[in-house]
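Peer 1: I need the structure of the sequence given here:
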Amino acid sequence: METRKVVIVGSGPAGYTAALYASRANLNPLVIEGHEPGGQLTTTTDVDNFPGFPEGIMGPELMANMKKQTQRFGTEYLQTHVTAVDLSKRPFKLTCENGTELMAESLIISTGASAKYLGLPNEKELIGKGVSACATCDGFFYRDQIVHIVGGGDTAMEEATFLTKFAKKVYVVHRRDSLRASKPMQERAFNNEKIEFVWDSAVTEIIADQTGVTSIKVENLKTGEVTERPTNGLFMGIGHSPNTGFLNGQIDLDDHGFIITKGAHPDTNVEGVFACGDVQDSYYRQAISAAGSGCQAAIRAERFLEEN
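Peer 2: Now for the predicted structure:
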């Protein structure tokens, strides 16, 4: 069975940046890309907040560029998905969906977090065309427009408040008649005159034309009444699920399933295992912060291998 110095599980800005640093340090990293090579950014159209691109860049192009840059320094890629790991001893053992088994002297986890969606029929095709799960990424495109956001927790209130910087009106659609969000978050939303609440309601249909989303159908869960509401954008504020199932409880996670790292470092509770990007960051969740943490993970892996 092949043993690698560094295996990076997951891609995206964190995994690709970790690969760039590890390959330049002559660690010959292997990246196991997962089901969504390039991560969440491959579903984003315009990226205007990644430094160095004054005209902006398309998400898929940015990811393709990052990958190409790592390959220049010898990073290798496996197009498969890790199904199980054994972290009880070093080198660590990884089992992949395609049957490949590998050993790794150090492991960098950058499997990201997947935004939760409603599961409506045309929802996924409309991502980037009026449907979004990231207000900080896409809010700018809704200047002086009407948007709706689904959710009732801190994520939804934070995103709704952020959207008021651009949109002329933000409607929050929530299944109940009270919020789960923390008191300060609730107060901030209630005191914002641009935010209005649509209580006891669920989005049942997204209506779009060739330009993107035009309206949504909303059902009142108490009366059963369905109304069509014009909107330019529909945001998901129902949280993210970190992709940590394959770890099978061998690494410490927080209450929401994100990997716990040590203070300012990417170290996990297992020596030689590092985590970067959204899988350990429920707060910032930006391409640039993910890339920064990928750099840190690679540097820590390099130092760890030197010491051991």
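Peer 1: For the rest of this, base every contact and every neighbour count on C-alpha atoms.
Peer 2: OK.
Peer 1: mind checking the SS state of the residue of the chain positioned farthest from its centre?
Peer 2: When distances are taken from the C-alpha mean of the chain, residue 223 lies farthest, 35.5 Å away, according to CA atoms, centre = their mean. Following DSSP: H, G, I helix; E, B strand; the rest coil, residue 223 is assigned to coil.
Peer 1: any idea how far residue 300 is from it?
Peer 2: Distance from residue 223 to residue 300, counting by CA to CA, to the nearest Å: 57 Å.
Peer 1: swap in residue 281?
Peer 2: On the measure of CA to CA, residue 281 and residue 300 end up 17 Å apart.
Peer 1: quick one: the strands in the stretch 101-250 of the chain?
Peer 2: For the stretch 101-250 of the chain, the strands defined by DSSP state E, counting those that start in this stretch occupy 101-109, 113-115, 131-132, 146-150, 169-173, 195-198, 201-209, 212-220, 226-230, 233-236, 240-242.
Peer 1: now the ones you listed in a markdown table, with mean neighbour count and distance to residue 259?
Peer 2: Putting the strands of the stretch 101-250 of the chain into a markdown table (neighbours: other CA atoms under 10 Å; distance: least, CA to CA, whole Å) gives the following:
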| stretch | mean neighbour count | distance to residue 259 |
| --- | --- | --- |
| strand 101-109 | 23 | 9 |
| strand 113-115 | 18 | 11 |
| strand 131-132 | 24 | 25 |
| strand 146-150 | 26 | 26 |
| strand 169-173 | 22 | 30 |
| strand 195-198 | 18 | 33 |
| strand 201-209 | 18 | 31 |
| strand 212-220 | 19 | 35 |
| strand 226-230 | 14 | 39 |
| strand 233-236 | 26 | 23 |
| strand 240-242 | 20 | 8 |
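Peer 1: dump the residue contacts of the residue nearest the centre of the chain.
Peer 2: Centroid check for the chain by CA atoms, centre = their mean gives residue 113 as the closest residue, at 4.3 Å. Residues in contact with residue 113, defined by CA atoms under 8 Å, 6 or more residues apart in numbering, are 240, 241, 242, 243, 278, 279.
Peer 1: For the comparison step, fold the sequence that follows:
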Amino acid sequence: MMTAPVDILVVGAGPAGLTAAMYLARFRRGVCVVHDGRSRALWVPRTLNVPGFPEGITGPRLIERMADHATRYGAAIREGRVTAIARAGALFRATLDDGDGIEARGVILATGVETRLAVLDKGDHDQAVRIGVLRYCPICDGYEHSGERIAILGSDIHGAAEAMFLRQFSRHITLIPKWDVALSEAQRSELAASDVAIVEGRVERLAADAEGIAVQIAGEAAPRAFDILYPALGSVPRSELALTLGAAGDDDDCLPFTAFSDGLLPGLYAAGDVVAGLDQISVAGGQGAMAATRLHNWLREIEGHKMADQN
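Peer 2: Now for the predicted structure:
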């Protein structure tokens, strides 16, 4: 079943997609947001670095407010998974997992990333995140763990870089490999100079409770106790829709940083975590606003509603 064409299809209802939808609705564009309910913002227990919320706000509440903001101006939001997008003449044609189709003159992809999660041998993962003993974003919440015993689970330069970043908040930083420590002697020296401890043994067991994280290292008699664990295992961008349309990604399939400003292809933009750069709620919102405005102006040019010499 194909619905009547809309001006813009936004794929994803996280901070980037919902900001884009709000802007487009206020530009008097017909905008439809399709999302699969998997925005990473939904499992943020409480964020304290979103401007305007000094007391903090939970991820679900933030998304609820942003969705309400967009729909108040006329954006339509529906849950579903976009399985494919193809060009159909001057339109984009999206296929949904329930068999429906949506045609749109332009598309903004705000599909985010899949975080590689730590696997707990004991304790509930989501509960550990909610109570703050398991974290995934040191930029978001490193400040809240100042002075605590912090472990970073990561074997290579990514884990080392995260350990060095967190060193600014605490003197008690330990880098723990998932398997082997894949660091050069120079990198080890940098960590040592900053008093970052490196554990050489392999992790055998991770356990979480209300008191913190216990990490059992192979060959050690007792588990090591930490207040918090940051897995530095990376993420996988959800960029497959853009790539199948012919857009280019980097070596990790992240979309280029200019995807929200210059676009990927005529009529196709992207914003948020799927774009290479800093994965932050405020950044995603700014990129969503930029993508919406650029796409709106692109349509204005086609419609003859833009000054010919306007940049």
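Peer 1: picking up where we left off before, select, out of the strands of the stretch 101-250 of structure 1, the one closest to residue 83 of structure 1.
Peer 2: Among the strands of the stretch 101-250 of structure 1, strand 101-109 comes nearest to residue 83 of structure 1, with 10.3 Å by CA to CA.
Peer 1: once aligned to structure 2, how far is the closest one on average?
Peer 2: Relative to the matching residues in structure 2, strand 101-109 of structure 1 has an average distance of 0.6 Å after the fit, by mean CA distance after the TM-score superposition for structure 1.
Peer 1: Show me what that strand is packed against.
Peer 2: The contact analysis (3 or more CA pairs under 8 Å, 6 or more residues apart in numbering; DSSP states H and E) places strand 101-109 of structure 1 against strand 3-9, helix 12-24, strand 92-96, strand 273-275, helix 287-307.
Peer 1: Generate a markdown table for these, with mean neighbour count and distance to residue 34 of structure 1 as supplementary columns.
Peer 2: Formatted as a markdown table, these follow (neighbours: other CA under 10 Å; distance: least, CA to CA, whole Å):
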| stretch | mean neighbour count | distance to residue 34 of structure 1 |
| --- | --- | --- |
| strand 3-9 | 23 | 7 |
| helix 12-24 | 29 | 10 |
| strand 92-96 | 19 | 10 |
| strand 273-275 | 28 | 15 |
| helix 287-307 | 20 | 16 |
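Peer 1: want to throw the ones you listed into TSV with distance to residue 185 of structure 1?
Peer 2: Output for those, formatted as TSV (distance: least, CA to CA, whole Å):
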stretch	distance to residue 185 of structure 1
strand 3-9	35
helix 12-24	29
strand 92-96	42
strand 273-275	29
helix 287-307	24
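Peer 1: Out of the ones you listed, the one nearest residue 196 of structure 1 is which?
Peer 2: Ranking those by proximity to residue 196 of structure 1 (CA to CA) places helix 287-307 first, at 30.3 Å.
Peer 1: Can you spell out the matching residue range in structure 2 for that closest one?
Peer 2: Structural correspondence for helix 287-307 of structure 1: residues 281-301 of structure 2, per TM-score structural alignment.
Peer 1: hmm, back to that, nearest approach to residue 80 of structure 1 belongs to which of the helices and strands packed on strand 101-109 of structure 1?
Peer 2: strand 92-96 (6.6 Å).
Peer 1: Looking at the helices and strands packed on strand 101-109 of structure 1, which is nearest to residue 207 of structure 1?
Peer 2: Nearest to residue 207 of structure 1, of all these, is helix 287-307, at 29.6 Å by CA to CA.
Peer 1: superposed on structure 2, where does that closest one end up, distance-wise?
Peer 2: Mean for helix 287-307 of structure 1 is 0.7 Å (mean CA distance after the TM-score superposition for structure 1).
Peer 1: other SSEs contacting that helix?
Peer 2: Applying 3+ CA pairs under 8 Å, 6+ apart, one finds that helix 287-307 of structure 1 makes contact with helix 12-24, strand 101-109, strand 273-275.
Peer 1: and the angle from that helix to strand 3-9?
Peer 2: Put simply, helix 287-307 of structure 1 runs at 160 degrees to strand 3-9, going by axes from the mean of the first three to the mean of the last three CA atoms, to 10 degrees.
Peer 1: Now check structure 1 for the residue matching residue 136 of structure 2.
Peer 2: Residue 136 of structure 2 maps onto residue 133 in structure 1, by TM-score structural alignment.
Peer 1: Residue 207 of structure 1 is in contact with residue 215, isn't it?
Peer 2: Yes - using CA atoms under 8 Å, residue 207 of structure 1 is in contact with residue 215, at 5.2 Å.
Peer 1: Output the strands of the stretch 101-250 of structure 1 in CSV; the columns should cover distance to residue 14 of structure 1.
Peer 2: Converted to CSV, the strands of the stretch 101-250 of structure 1 look like this (distance: least, CA to CA, whole Å):
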stretch, distance to residue 14 of structure 1
strand 101-109, 9
strand 113-115, 12
strand 131-132, 21
strand 146-150, 28
strand 169-173, 32
strand 195-198, 34
strand 201-209, 32
strand 212-220, 30
strand 226-230, 37
strand 233-236, 23
strand 240-242, 14
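Peer 1: Which one of the ones you listed lies nearest to residue 262 of structure 1?
Peer 2: Of the strands of the stretch 101-250 of structure 1, nearest to residue 262 of structure 1 by CA to CA is strand 101-109, at 14.3 Å.
Peer 1: so how far is the first residue of stretch 255-272 of structure 1 from its last?
Peer 2: Using CA to CA, one end of stretch 255-272 of structure 1 lies 23 Å from the other.
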